[in-house]
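>>> Make a model of this:
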Amino acid sequence: MPPSRLFRSTTAAAAAATAALALLISGCSSGGPSPGGAAPGRSTEAGAGRPASDGSPLEPLPAVVPTALRPYYDQRLSWHDCGVAGFQCATMKAPLDYDKPDPGTDLKLAVARKKATGPGPRIGSLLVNPGGPGGSAIDYLQQYAPQPAAVRARYDMVAMDPRGVARSEPVECLTDRQMDHFTQIDTTPDTPAEVGKLVTAYRNFAEGCEARSGKLLPHVSTIEAARDMDILRAVLGDQKLTYVGASYGTFLGATYAGLFPTRSGRLVLDGATDPSLDSRTVNLEQTAGFNTAFTAFATDCVKRQDCPLGTKSAADAGRQLSALFKKLDTHPVPTGQDRKLTESLATTGVIAAMYDEGAWSLLRTAIAQAKDGNGRALLALSDSYYERSASGHYANQMYANPAVNCLDLPAPFTSPDQVRAALPAFRKASPVFGDNFAWNALNCAYWPVKPTGTARRIPAKGAAPIVVVGTTRDPATPYAWAKGLAAQLSSATLLTYVGDGHTAYGRGSDCIDTAINTFLLEGTPPAKNKRCT
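I've put the predicted structure just below:
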């Protein structure tokens, strides 16, 4: 059961999933989140028929730092060795409540950096965020995001786990055993009893978060995280923020630009989200985005002799996958563990592979094995998506994710009846995933904290040039969202990758990488409407 609206970078999500599955398929031991995009028959790239937003714009904060916040901006970080080669770590203080800062309730936010290596003069600090919400920026920096040598040479590479995430006062909700049960709940309920079990699961999840993290839950919004980033910019000694954000990290970066346009430097927003969309539209369009990705996978699959979904057509492959899910709904298959592969876990495993076309061959093998009664490989994909370790421990991403999402926007649905009414639209968006994604979108209905945010356009007037990157067949952040964000931001340039997968920077396109590196190093954005393959 992936939480609703999970936006995370391909590198952070799919690399781990692909590695885990590769180990299993080779015979070795391995030692939410929400899906969506444009409806079938409608190009995600064109965004045809998409309603314009009438949301009010996000207004900038006053340029002068309030006196009550001055101590946070004036603090000095004490850096120490992280234990990871070349990295230093520190702890930064931020107010729990920006409206009522109180040193007695301050949050301690984890920061890491790798100083510029040279040659060439240092430009400043480059902050990175992999998305989620809930992804650890520090893990991302240390494991996957060293950036090209030319960029490393000129920037201190910096990451901060946002409030509520990983090392920064993490939101906690369930025990590992409870989370195992939660991920196996049926998210395509066929009877009133199954609907009741799903609602109970959402209520229990929310109650667990309130019991373990109640004080923090009202204060993990994207606006508050963006304000934390401005404190970090100041304590690092930078006049303007330089930033590369992926997936949800684009919403965080755009929010920063909207709040602090005059302090925004070179921002790269890759795999962009559209902040002007309400939560129901976001979920529906993301559903179709995964359908677009699955159609691309299926089209490739049916051309191959080893396709486990037949060789007729992409539509037929979708029907065969749906049949497999339906079979698993009533007859889960063994995995070699004490957990069987259920329909919900299998669906999550397929979703994980949609983030990166490099995982397609492994997904074909995993589906074939599941059809033969061996669910081990699809379970491995699902576990990596949930960040479940081999020991059975879950990272906190799946707890931080709904905590942020349910605070940022009002719930898309407030009752099972509303989900039932929306099922035809979700099924049209994705015959394979529609029911699953619609019911997943019910999770915020039972959240213990009322939302503080709303859908808003972000013009960020006065900001320096911003590069927005969109991939035409992106499953998690449909291309129409990149076009929407680029149209809102007054200084944005849209850079397009024509291809598959989620996000584009550092994924093999020399055209994309050169354009972004040039922008970061020289401040020159790519040409208007530049497209890369």
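>>> only C-alpha atoms for contact and neighbour calcs from this point on.
OK.
>>> Next, work out how far apart V449 and K215 are.
According to CA to CA, to the nearest Å, V449 and K215 sit 10 Å apart.
>>> More neighbours: these two, which one.
Ranked by neighbour count (other CA atoms under 10 Å), V449 and K215 place V449 first, with 16 against 12.
>>> here's the other one to compare against:
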Amino acid sequence: MRRLVTGVVVAALLSACTAGPSTRPAIVVRGGDAFTPPTDALPAPAPVPPLGEPGPGSVRWSECPPETEAALAALPQPPTAEISCGQVNGVVDSPYSPGRGTLRIRVLRAGTGEIPVAVFTDADGLPGTVYAARLASRMPEDFLTRFSLIGVDRRGTGDSSPVRCLPSDIREDLLTADPRALAVDEWIDLARSSGQNCSIALERRLPALDTWRTAADADAVRTALGMDHLHAIGVGEGSRVLSVYAERYPERVGRMVLDGHPDPDDDARAVAAGIATGAEAALDAFAADCVTSGCPLGATAREAVIEALDGPDPGLLLRGVHIGLRDRTAWPELAEAVAAARGGSYDALLEYTRPLVQDTDEVPARFDGTLVLRCNDTKSRLATEQIEKTASELNERYPVFGALAGQWLALCGPWPVSSKPVPQTTAKAAPPIVVLATASDPVTPLEGTDRAVRRMATAVGVTWQGAGHGALAVSPCATDAATAFLREGTVPRDGTVCPP
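Reported below is the predicted structural model:
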């Protein structure tokens, strides 16, 4: 049976590239704009759930493992809250063995407040445990007297059965080459090899690594914390986990804040165009900030970035800039790294990408889990001609980040479509959900987050006119709106705009 399962998945990966061309128009047309909400009368919104008090939970809190402690020590802002770690048991739930298999989910508690708030993040960013500890160090001091942040390493990442499936040479070939060279045939060959290697390494686990099943893990965390409702914060792809949770378990939704929701458009070309738009806007904001803050790049920040990409391993350098743009508070360090690269020293800029590439016995390369989770969640499968056309258009329109965004169309091309694709969430039976958006977000662009808000019947949108990935604990206005909702259940006015 082991060989049969692997063979079936490999066959799917090999045949997926032969799908016929789509008849959809060019990338300038946004498929999401054609979405029609259900026409049946919506029920009145459920009330904001009470915070409640935790009942007997099953998590045994103790010291964190060495790799987590090392990651916490490496943060620019070491967490000041009390930190402990634990484990929650979930269910693998592979389509080959529905409802079976034990998955160990790593959780971290930051703070001593009575009410737990789960934190879910992006697959390619800091693990949820480490991110929650960092977030705790940036939140208002009195917040953690009432709440504890419970960071969750989503399945396949961090210390929750992390994915380890790519040979180092394939991973390096994928990440080091310059996407702007538009070597689409090479992308697809590498993507096919990646899929085959991951299907062999992961076998039955491969199709179980997706957002649908991660939402079930979130409910396992709720139960283990002894809570009737899941109070939670989602960042980027973590927001999608929580919106799917609201679709699957509306009666268990507590007070949820989604900080940058991915574009729900089913057309991956439209999503890629949006990400390129957001990344270019974030780069423009970084350049403008350099002028006002007196960074070492002065008025030539954008030009300096482009010059820095001419160094060795341009794909990694490009990804390094993209990662650096995420954290608005750390832009001074990004400016220093770009200035050093401009002068021929690339180590600081490449350091941003080290977690993506470096595979050790203790911590696997982050890119493997990102590839599997993202491709399992992507519905679009395009023919080579479509990928070439779209990548070329994106590269022309967005000269820094367009090809990088378009490359994902090729990387996920040979992947079999998930047995549980991400649903179009309406959350019509859920209580109010607060969604924060950032005007120049390089990961979850404003237009895509706005589209997600429009599709969720009970979502309330708050937009920060700033830049970076996420507004929580960066924008005082957005943070006040989010914490007032979590503390008192005060729902902000939909359409609230926070100054930059």
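>>> Can you tell me what R163 of structure 1 aligns to in structure 2?
By TM-score structural alignment, R163 of structure 1 lines up with R155 in structure 2.
>>> what sits against that match?
By CA atoms under 8 Å, 6 or more residues apart in numbering, R155 of structure 2 lies in contact with L103, I105, S161, P162, L209, T214.
>>> got it, and S221 of structure 1?
Applying CA under 8 Å, 6+ apart, the residues contacting S221 of structure 1 are V404, N405, L407, D408, T452, G453.
>>> Going by distance to T187 of structure 1, which of those wins?
N405 (19.1 Å; CA to CA).
>>> Please say which position in structure 2 that closest one maps to.
In structure 2, N405 of structure 1 lines up with R374, judged by TM-score structural alignment.
>>> now do T287 of structure 1
Taking TM-score structural alignment, T287 of structure 1 has A276 as its aligned residue in structure 2.
>>> on that earlier part again, what about structure 1, which of the contacts of R155 of structure 2 hold up?
Mapped onto structure 1 and checked by both residues aligned by TM-score structural alignment, their matches' CA atoms under 8 Å, the contacts of R155 of structure 2 keep the contacts L103, I105, S161, P162, L209, T214.
>>> Identify the residue of structure 1 aligned to the last one.
In this case it means T214 of structure 2. Mapped onto structure 1 by TM-score structural alignment, T214 of structure 2 lines up with A225.
>>> how far away is the closest residue to that match other than its chain neighbours from C301 of structure 1?
Nearest residue to A225 of structure 1, sequence neighbours excluded (CA to CA, 6 or more residues apart in numbering): P162, at 5.9 Å. P162 of structure 1 is 39 Å from C301 of structure 1, where distance means CA to CA.
>>> Between those two, point out the one with more neighbours.
Neighbours per residue (other CA under 10 Å) separate P162 of structure 1 from C301, with P162 holding more: 31 against 24.
>>> burial measure for the nearest residue to G55 of structure 1 once chain neighbours are set aside, as a count.
Residue nearest to G55 of structure 1 in three dimensions, not counting chain neighbours: R456, with 4.9 Å by CA to CA, 6+ apart. As a burial measure, R456 of structure 1 scores 20 neighbours (other CA under 10 Å).
>>> contacting residues for R456 of structure 1?
Applying CA under 8 Å, 6+ apart, we find R456 of structure 1 in contact with G55, S56, P57, L58, P275, S276, L277.
>>> Mind checking which of those residues are buried?
Listed as buried from the contacts of R456 of structure 1 are P57, L58, P275, S276, L277; burial here means 16 or more other CA atoms under 10 Å.
>>> mind checking how far the match of T214 of structure 2 is from D102 of structure 1?
The value you get for A225 of structure 1 to D102 of structure 1, if CA to CA is used, is 17 Å.
>>> Out of the contacts of S221 of structure 1, who's the most crowded?
Using other CA under 10 Å as the neighbour criterion, N405 leads the contacts of S221 of structure 1 with 27 neighbours.
>>> And the next helix or strand past the strand or helix carrying V9 of structure 2?
In this assignment (DSSP states H and E), V9 of structure 2 forms part of helix 2-15. Once helix 2-15 of structure 2 ends, the next helix or strand along the chain (criterion: DSSP H and E) is helix 66-73.
>>> re the thing from before, the match of T214 of structure 2: how many residues sit nearby?
Residues lying near A225 of structure 1 (other CA under 10 Å) number 22.
>>> Same check on N204 of structure 1?
17.
>>> What residue in structure 2 is paired with it?
Matched to structure 2 by TM-score structural alignment, N204 of structure 1 sits across from S193.
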